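Student: Dropping the sequence and predicted coords here.
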Amino acid sequence: MTETPPRAPLPPFSYDEAIQKVRMAENAWNTRDPVKVAQAYTIDTRWRNRSEFPMGRAEVQDFLTRKWAKETGYRLIKEIWAHDRNRIAVRFCYEWHNDHGQWFRAHGNENWEFDDLGYMAVRHASINDVPITDEDRLFHWPEGTARPDHHPGLTELGL
């Protein structure tokens, strides 16, 4: 049996460590790489994402593959809301467009719970999509890359 390496930072999280964990998640999701992103979750992770309930890393990877096939032009910003020991609450927005070119801004909240090795064991996400025009877009950096450090976050953008 292979030992699972720790995924720092580890709980219990300080405020700065929780912020680091949020940015690490944001950067990973912005790659749109389902294999890479799924590795941040426990092998038996439990999710609620809108009306889907993936169970386990393999189902998460399948879910993300379907998600990013549909949500093109995907760019995400996450911001910490609160944290306590092994839990972090975040709010987020992401922009994406469908195959007809209609842009959307998704607004959501996530509640995360981590195991002792720093892997996310539970993820609850509530998300709402709002249609926007191309002119209303606020997330302008190359798709598939991390948000640049100089790009404003949600609070600075008024979201």
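Tutor: That came through, no problem.
Student: only C-alpha atoms for contact and neighbour calcs from this point on.
Tutor: Noted.
Student: helix/strand/coil for R48?
Tutor: Recorded secondary structure, R48: strand (DSSP: H, G, I helix; E, B strand; the rest coil).
Student: again, but for E59
Tutor: Classified using three-state DSSP, E59 is helix.
Student: go on, R91?
Tutor: Under three-state DSSP, R91 comes out as strand.
Student: got a list of what the closest residue to it other than its chain neighbours touches?
Tutor: Ranked by C-alpha to C-alpha, 6 or more residues apart in numbering and with sequence neighbours excluded, the top spatial neighbour of R91 is N109, at 4.3 Å. Taking C-alpha atoms under 8 Å, 6 or more residues apart in numbering as the contact definition, N109 lies against 89-92, 125-127.
Student: And the strands in the protein?
Tutor: Shown for the chain, the strands assigned by DSSP state E span residues 41-49, 72-84, 87-97, 103-114, 120-132.
Student: Relative to P12, which of these is closest?
Tutor: Closest approach to P12 among these (C-alpha to C-alpha): strand 72-84, 7.5 Å.
Student: mind checking how far the residue nearest to R91 is from S126?
Tutor: To S126, N109 is 5 Å away according to C-alpha to C-alpha, to the nearest Å.
Student: let's bring in a second model and compare:
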Amino acid sequence: METRPPVPPFSREDALAKVRGAENAWNTRDPQRVSLAYTVDSRWRNRHEFVEGREQIVAFLARKWEREREYRLIKGLWAFGDDRIAVRFAYESHDADGQWWRSYGNENWEFDEHGLMRRRHASINDLPISDAERLFHWDLAGPRPDDHPGLDELGL
């Protein structure tokens, strides 16, 4: 059986590590890599889409990152319990026409005993922004640098 530490029950430090690990993985924009953090039968609600299982997760993420170009994400811990973590997040990307967007949201996560996410519920709102309003500036080839401000520091 796969294990993805840290595993429940989560301490504050564990929850912070899970959140940063998820942010770093999503910022790779690699659907296959990201899918490995979820159970094989993981269930998602993402906006109006319902996704079940790793195959559908990979397909969903491939479509997402085809539309959301130059995607950069910041996640922040909101709350945590034994096997659950709530996060808030924001990401910036642009569409095929060059319009930049900042998307804000909240996620509720539930994990199995091996530290794999078995449920993910995401609520997301989108705001068109100009290039000058962008706040997320780091090299697309890597994760958000440790010295780059988080959501609170950016006033988000």
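Tutor: Yep, that arrived. As the structure is a computational prediction, the values presented were derived from the model and not from experiment.
Student: which residue numbers in the second structure go with stretch 115-126 of the first structure?
Tutor: Using TM-score structural alignment, stretch 115-126 of the first structure corresponds to residues 112-123 of the second structure.
Student: Going by neighbour count, which residues in the matching stretch are buried?
Tutor: Buried residues in stretch 112-123 of the second structure, defined by neighbour count with 16 or more other C-alpha atoms under 10 Å: 112, 115-122.
Student: With stretch 73-86 of the second structure instead?
Tutor: Quick answer for stretch 73-86 of the second structure (16+ other C-alpha under 10 Å): 73-78, 80, 83-86.
Student: check contacts around the aligned partner of V35 of the first structure in the second structure.
Tutor: Alignment note (TM-score structural alignment): V35 of the first structure maps to Q32 of the second structure. Residues near Q32 of the second structure by C-alpha under 8 Å, 6+ apart: V58.
Student: Could you report the distance from Q32 of the second structure to E68 of the second structure?
Tutor: Here Q32 of the second structure is placed at a distance of 17 Å from E68 of the second structure (C-alpha to C-alpha).
Student: Ok, G155 of the second structure next?
Tutor: As defined by C-alpha to C-alpha, G155 of the second structure lies at a distance of 23 Å from E68 of the second structure.
Student: Among the two, which residue is more densely surrounded?
Tutor: For G155 of the second structure versus E68, the count of surrounding residues by other C-alpha atoms under 10 Å is larger for E68: 19 against 7.
Student: List the contacts of stretch 1-15 of the second structure.
Tutor: Contacts to stretch 1-15 of the second structure, defined as C-alpha under 8 Å, 6+ apart, come from residues 17-18, 37, 77, 80-83, 85, 111-116.
Student: Of these, just say which sits nearest to F60 of the second structure.
Tutor: Nearest to F60 of the second structure among the contacts of stretch 1-15 of the second structure is A37, at 14.8 Å by C-alpha to C-alpha.
Student: Contact partners for the residue nearest to the closest one when sequence neighbours are not counted?
Tutor: Spatial nearest neighbour of A37 of the second structure, excluding adjacent residues (C-alpha to C-alpha, 6+ apart): L116 at 5.4 Å. For L116 of the second structure, the contact set (C-alpha under 8 Å, 6+ apart) comprises 3-4, 7, 37-39.
Student: Please repeat the previous calculation with a cut-off of 7 Å.
Tutor: By C-alpha atoms under 7 Å, 6 or more residues apart in numbering, the contact list for L116 of the second structure reads 3-4, 37-39.
Student: Check the spacing between G155 of the second structure and P149 of the second structure real quick.
Tutor: For G155 of the second structure, the distance to P149 of the second structure equals 10 Å [C-alpha to C-alpha].
Student: actually A86 of the second structure, sorry about that
Tutor: Using C-alpha to C-alpha, we find A86 of the second structure at a distance of 20 Å from P149 of the second structure.
Student: Give the burial count for G108 of the first structure, as a bare number.
Tutor: By the criterion of other C-alpha under 10 Å, G108 of the first structure has 17 neighbours.
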